[in-house]
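Peer 1: curious how this folds, go ahead:
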Amino acid sequence: MGTLRSAAWFAAKGKTGIMHRSWLRSEGLPDDALDGTRPVIGIANSWSELTPCNLHFRELAEHVKRGIWQAGGVPYEFPTTSAGEPLVRPSAMILRNLISMDLEETLRANPLDAVVLLAGCDKTTPAYLMGAASVDLPTLLITGGPMLNGKYRGTDIGSGTSIWRLTEQFRAGELSAAELAEAEGCMARSNGHCMTMGTASTMALLTEVLGMQLPGSAALPANDSRRKKLAHLAGRRIVEMVGEGLRPSTILTRAAFENAVRANAAIGGSTNAVVHLLALAGRVGVELSLDDFDALAADVPTLVNLMPAGQFLMEDFCYAGGLGVVVERMGDLLDRQALTVTGQPLGQNYLGAECFDDQVIMTAESPLKPAGSGIAVLRGSLAPNGAVIKQSAASPELLVHTGRARVWDRVEDYLSEADDPDCDIEPDDVLVIRYSGPKGYPGMPEIANVALPKRLLEKGIRDMVRISDARMSGTSYGTVVLHVAPEAADGGPLALVRNGDRICLDVPNRSLELLVEEAELAKRRSAWQPRPVPGTERGYLRLFVDHVGGADTGADFDFLVGGSGDAVPRQAF
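Peer 2: Take a look at the predicted model:
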């Protein structure tokens, strides 16, 4: 196994070694756990009662510890900042980079030879991988698993997706307040993250495709006892990885990211995967661009029939055969030789996977959506640095559309107007919600799929073109153009749109155009002034707005791009 990193602490002579070892003896550890000869494994835990998706991680960590002890390692569990997607305001995205910094500095500062990451909620998974990748210690991820299917009056309902649908029905007068309250109580009925193909499920599956999770980990429901078994096996495997020197930099290659981009199209994954994969690639120095998400997925059909683009939920996906079936059915669309945490290539991990329900995981010959119907990258005068749209969640008849712009600088102002029965919003209008990007809100919240005006819902309208520099939940649906870059707060063209302008969306031709003469835009540009963002005068939000990059590059901090390795910190005494 060679000299362990932790030996710099525990095998140190004299006063230094005594300082490092003596306080840990209060934990009742045997002498050989403190002499620098056994691998020391950190267990990063994003457990928090404010992060309900990750609420079961305390128990899961105990099963990881069993495996570590069994394999001859020494486990140390530690907490980090956590972010609960349903609760954090103004946006959990603000905390992604902070969590990654928290983890990175904890790993670098402490006597750890490797780490197991316990993550699950939307931002904890990418944040943990970003932080660990920057340090490049042997790393193995365990996601918490999806909730069981929601059950309401004999039907399955899904987190997020069903909320949007049911609240629209309520606002349209098709559902009573009592019925809506009953559905609310039926949705989250177990531990785990969203069971739709939202961001949490998407990132869990993609990190397994990237090779950072044990095969079969992502899809198992949170309450399934087999997840505990996998946690135990992960504890054993991470000790072996120390001996092998298997690090994220060896696994997170260009081939791995190409696999993840293609797999995202096959599973009908979240647009949030774009910003997270771009940020992670930046940490490990892999060239990945916004355009790759369109080009690499052009020949990939959508195979997984899950909400919001389809019918089923993650529990059904698991029982149908899970990710292994997707990998097998994608065939040579994936680089099957890409290395994974098992020490084996991706294809070997899933060899012979069987499908038990072709309605849930469909075939390439009879897919849910044809090739090229996943995430499209749009460019044009309104989005020179790019924007994205999830075609599989959009209305086909709106993918080519020209309409009158209706513009709001604050989403709160739009929502107030949308509830006005006399609002001047028509079905063919293009709703523009701006100053909601990484800097502008700040934090790029999931508000782009704004609810439609109540007056139009009552007339049966269920979709309109919406354009924003914000994000939307992976559980959402609708013809929503997202991540417009440069964002309005940076003076991008989105900031120049005025009420009554014409906007042309043409998804087949990948264009998003503001139909205003360049001379007029130049006048508007010269008159434009940056807007102050309340609450960003000091502290972490000041750091955030000063250093966050655009959505088109992953919205990471400029000073975090690129890793710095696992160097032992200088001696403190």
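
Peer 1: going forward, measure contacts between C-alpha atoms and count neighbours the same way
Peer 2: Noted.

Peer 1: all strands of the stretch 351-500 of the chain, in order?
Peer 2: 375-380, 383-390, 400-408, 430-433, 465-468, 480-485 (DSSP state E, counting those that start in this stretch).

Peer 1: name the residues that touch the fourth one?
Peer 2: Residues outside strand 430-433 that contact it (C-alpha atoms under 8 Å, 6 or more residues apart in numbering): 402-411, 414, 448, 464-470, 503.

Peer 1: if you set the cut-off to 10 Å instead, what comes out?
Peer 2: Strand 430-433 has contacts (C-alpha atoms under 10 Å, 6 or more residues apart in numbering) with 401-414, 425, 447-450, 452, 464-470, 480-481, 488, 494, 497-505.

Peer 1: which positions in that strand come out as buried?
Peer 2: For strand 430-433, the neighbour count (16 or more other C-alpha atoms under 10 Å) marks 430-433 as buried.

Peer 1: reformat the strands of the stretch 351-500 of the chain as TSV; add distance to residue 219.
Peer 2: Converted to TSV, these look like this (distance: least, C-alpha to C-alpha, whole Å):
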stretch	distance to residue 219
strand 375-380	22
strand 383-390	22
strand 400-408	35
strand 430-433	34
strand 465-468	31
strand 480-485	27
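
Peer 1: isn't residue 474 up against residue 270?
Peer 2: Yes: counting by C-alpha atoms under 10 Å, residue 270 is a contact partner of residue 474 at 4.4 Å.

Peer 1: mutual contacts of these two, please.
Peer 2: Joint contacts of residue 474 and residue 270 (C-alpha under 10 Å, 6+ apart) are 197-202, 308, 390, 393.

Peer 1: can you give me the helices in the stretch 401-550 of the chain?
Peer 2: 411-418, 454-458, 518-527, 539-547 (DSSP state H, counting those that start in this stretch).

Peer 1: my bad, the stretch 251-400 of the chain
Peer 2: Taking DSSP H, counting those that start in this stretch as the test, the helices found in the stretch 251-400 of the chain are 254-267, 272-284, 292-295, 314-320, 323-330, 346-349.

Peer 1: tell me the contacts of the residue lying closest to residue 462 once chain neighbours are set aside?
Peer 2: Leaving aside its sequence neighbours, residue 462 sits nearest to residue 452 (C-alpha to C-alpha, 6 or more residues apart in numbering; 7.4 Å). Applying C-alpha under 10 Å, 6+ apart, we find residue 452 in contact with 168, 171, 414-415, 418-419, 425, 427, 431, 461-464, 466.

Peer 1: would you do the same for the sequence below? I want to compare the two.
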Amino acid sequence: MNDDPSEPVTGLTRGLTNYGDTDFARYLRLSMARSMGLSSDLLKKPVIGIATTYSEFNNCHRGVPDLVEAVKRGVLAAGGLPREFPTISLGEPFLNPTALFFRNLMAMDTEEMVRGQPMDAVVLVGGCDKTVPAQLMGALSANIPAIQVVTGPMSTGRWRGERLGACTDCRRFWAKFRAGEIDTETVEEIEGNLATTQGTCAVMGTASTMASLTEALGMMLPGTAAIPAVHADRLRAAEASGAAAMMLAAKRLTPRMIVTEKSVENALRVLLAIGGSTNAIIHLTAIAGRAGVKVDLQRLNTLSDETPVLVDLKPTGPFYMEDLHAAGGIGAVLRELKPMLHLDALTVTGETLGERLASEPGYVDRAVVKSREQPLQPVGGLVSLFGSLAPRGAILKRAAADPQLFEKEGRAVVFTSLEDLAARIDNPDLDVQADDFLVLQNAGPLSPSGMPEAGYLPIPSKLARAGVKDMVRISDARMSGTAYGTIVLHVTPEAAAGGPLALVRDGDRIRLSVSERRIDLLVEEAELMRRRQDRPDTSAQATRGYAKLYRDHVLQADEGCDLDFLRADPPE
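Peer 2: The predicted model follows:
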């Protein structure tokens, strides 16, 4: 028993169950722990929790059990007691309506299990798109020492002499199929060669972007974001993370000491430099919000104009995550950005970012990671747009878009829902031309579809067959990080919340100006007022369970789509 009130309670005697008798609670807990076959010596060690997200509904996490075992080795070797526990797992293509809908539930699960169980630090093991954000959100709210371990990206497959990696290549071939360039037998053959190993998507999609940003935030061991899932170094990184968790517990270095305004801005710089996923804006905003830090979309534009694109990965370039790892990883990117970064930001190693980057740089493959003096693009991959159509902002991934469409006015072709889109997009009688703007309504966080990755509206088949490869597409939906095109996303406020997007009608004129950072609906205010009076309620209805909690409390995209009562107050 620990009878000295000046000494912190650690190990299995933290947070005792309340029976009204503290000594009995300790006695009962240790008795139950002994039933697991643990020695008396181990019961006295610091406890490191391991949040495991293995699920047979999550292909990305097939390797999680091996990672957990490696973490346990690291904890034991450092003198601690590892305790594995499960949380919700979010397999992106296996969830309805969307994985984003369940992200906040997973964050709540993670927070409560980290806070409610006796652990001195926690190792978060995950990888799939919404999993890492959920784990970081939960860890920041619980605010005990924490470190992230990711599953790592898949290795590429081979098909008829081509390298393939889900899911940029799956979209490319699906577009060819829709255009009639390949047949059903061929697309099914490709299907079996897109994702051939464990791990997350092999490109700079959302999962790889979030892994990269976690390293930039300082919540992951240096050099571990891009290690392929099947590489032995991935297991060694997990083992080292288990040992690092023991150090974090000893120093009581908590997530809110690491995730600060400075580290969030560092992460934004890296996001822009790697041409990362648009989803990352929503997730980083939600993560930062758990630390009381605001992500300002106007500030994003300033950073974007200063930060070059340095990484040449798919969906915009020819390379894959395994190439980035071999080229020097996120460390190579951070070194190129060093003059632009807050080097006094703290990391989970106990060092500042500046101390990390002071070591001698290793080999850098300049075909994959460009220098700041000779960048891939002189400005960042993402921009925020504002205007009468998006008063609180929208996002465009200009690194994945056609610059010829950046300054353009077009006629709106409107789809009122995902169902309407599916029913009419390939109708040969659809009144649509290549210069039109495709507009999707009611696909935001409050809609019945739960803000899916549907912003990548398909090119109408009659235009695709005529050779049209890109069009301006506008919605309140999201887009997979593996997708590409001139696509305006996260229009806020969304249609279901009564935003201007809900008022767009077929034939309206819309003006896009990337140079001016604007997206405007060119309709007279008097006409818009008339339309507002006739606008039906398109928000999703829910009467029970998590769905009701979500519908009652979810925030808009510019606030990270978190639940309003989970965000933290700004730090003093």
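
Peer 1: coming back round to it: if you rank the shared contacts of residue 474 and residue 270 of structure 1 by neighbours, which is first?
Peer 2: residue 200 (36 neighbours; other C-alpha atoms under 10 Å).

Peer 1: ok, back up a step: I'd like to know which of the helices of the stretch 401-550 of structure 1 is closest to residue 247 of structure 1.
Peer 2: With respect to residue 247 of structure 1, and counting by C-alpha to C-alpha, the nearest of the helices of the stretch 401-550 of structure 1 is helix 539-547 at 28.0 Å.

Peer 1: the counterpart of residue 175 of structure 2 in structure 1: what secondary structure?
Peer 2: Alignment note (TM-score structural alignment): residue 175 of structure 2 maps to residue 168 of structure 1. Assigned with DSSP: H, G, I helix; E, B strand; the rest coil, residue 168 of structure 1 falls in the helix class.

Peer 1: for burial, what's the neighbour tally of residue 168 of structure 1?
Peer 2: Using other C-alpha under 10 Å: residue 168 of structure 1 sits among 20 other residues.

Peer 1: that one contacts residue 451, correct?
Peer 2: Yes: Residue 168 of structure 1 is within contact range of residue 451, at 7.4 Å (criterion: C-alpha under 10 Å).

Peer 1: mind listing the shared neighbours of these two?
Peer 2: Jointly contacting residue 168 of structure 1 and residue 451 under the rule C-alpha under 10 Å, 6+ apart are 457, 462.

Peer 1: is it true that residue 266 of structure 1 touches residue 371?
Peer 2: Yes: assessed by C-alpha under 10 Å, residue 266 of structure 1 is found in contact with residue 371 at 8.8 Å.

Peer 1: these two: which is more packed in?
Peer 2: Neighbour count, other C-alpha under 10 Å: between residue 266 of structure 1 and residue 371, residue 266 has more, with 32 against 17.

Peer 1: any idea how far the more buried one is from residue 85 of structure 1?
Peer 2: Computed as C-alpha to C-alpha, to the nearest Å, the residue 266 of structure 1 to residue 85 of structure 1 distance reads 25 Å.

Peer 1: average offset between the lengthiest helix in structure 1 and structure 2?
Peer 2: Ranked by residue count and defined by DSSP state H, the top helix of structure 1 is helix 225-244. With mean C-alpha distance after the TM-score superposition for structure 1, helix 225-244 of structure 1 departs from structure 2 by a mean of 0.8 Å once superposed.

Peer 1: residue range for that helix in structure 2?
Peer 2: So helix 225-244 of structure 1 sits over residues 232-251 in structure 2, by TM-score structural alignment.

Peer 1: shared neighbours of residue 266 and residue 371 of structure 1, which are they?
Peer 2: With C-alpha under 10 Å, 6+ apart as the test, residue 266 of structure 1 and residue 371 both reach 297, 299-303, 364.

Peer 1: the residue nearest to residue 462 of structure 1 -> structure 2?
Peer 2: So, by TM-score structural alignment, residue 452 of structure 1 is matched to residue 459.

Peer 1: likewise residue 57 of structure 1?
Peer 2: So residue 57 of structure 1 corresponds to residue 64, using TM-score structural alignment.

Peer 1: next: residue 556 of structure 1.
Peer 2: Mapped onto structure 2 by TM-score structural alignment, residue 556 of structure 1 lines up with residue 562.

Peer 1: do I have it right that that match meets residue 290?
Peer 2: Yes: taking contacts as C-alpha under 10 Å, residue 562 of structure 2 lies within contact range of residue 290: 9.2 Å.

Peer 1: more neighbours, those two?
Peer 2: More neighbours surround residue 562 than the other of residue 562 of structure 2 and residue 290, with 30 against 26 (other C-alpha under 10 Å).

Peer 1: who are the contact partners of that one?
Peer 2: 100-101, 103-105, 107, 137, 282-283, 285-287, 289-290, 445, 550, 553-556.

Peer 1: likewise residue 139 of structure 2?
Peer 2: 107-108, 110-115, 121-124, 133, 145-148, 254-256, 287, 290.

Peer 1: secondary structure element for the residue mapped onto it from structure 1?
Peer 2: Mapped onto structure 1 by TM-score structural alignment, residue 139 of structure 2 lines up with residue 132. In this assignment (DSSP states H and E), residue 132 of structure 1 forms part of helix 124-135.
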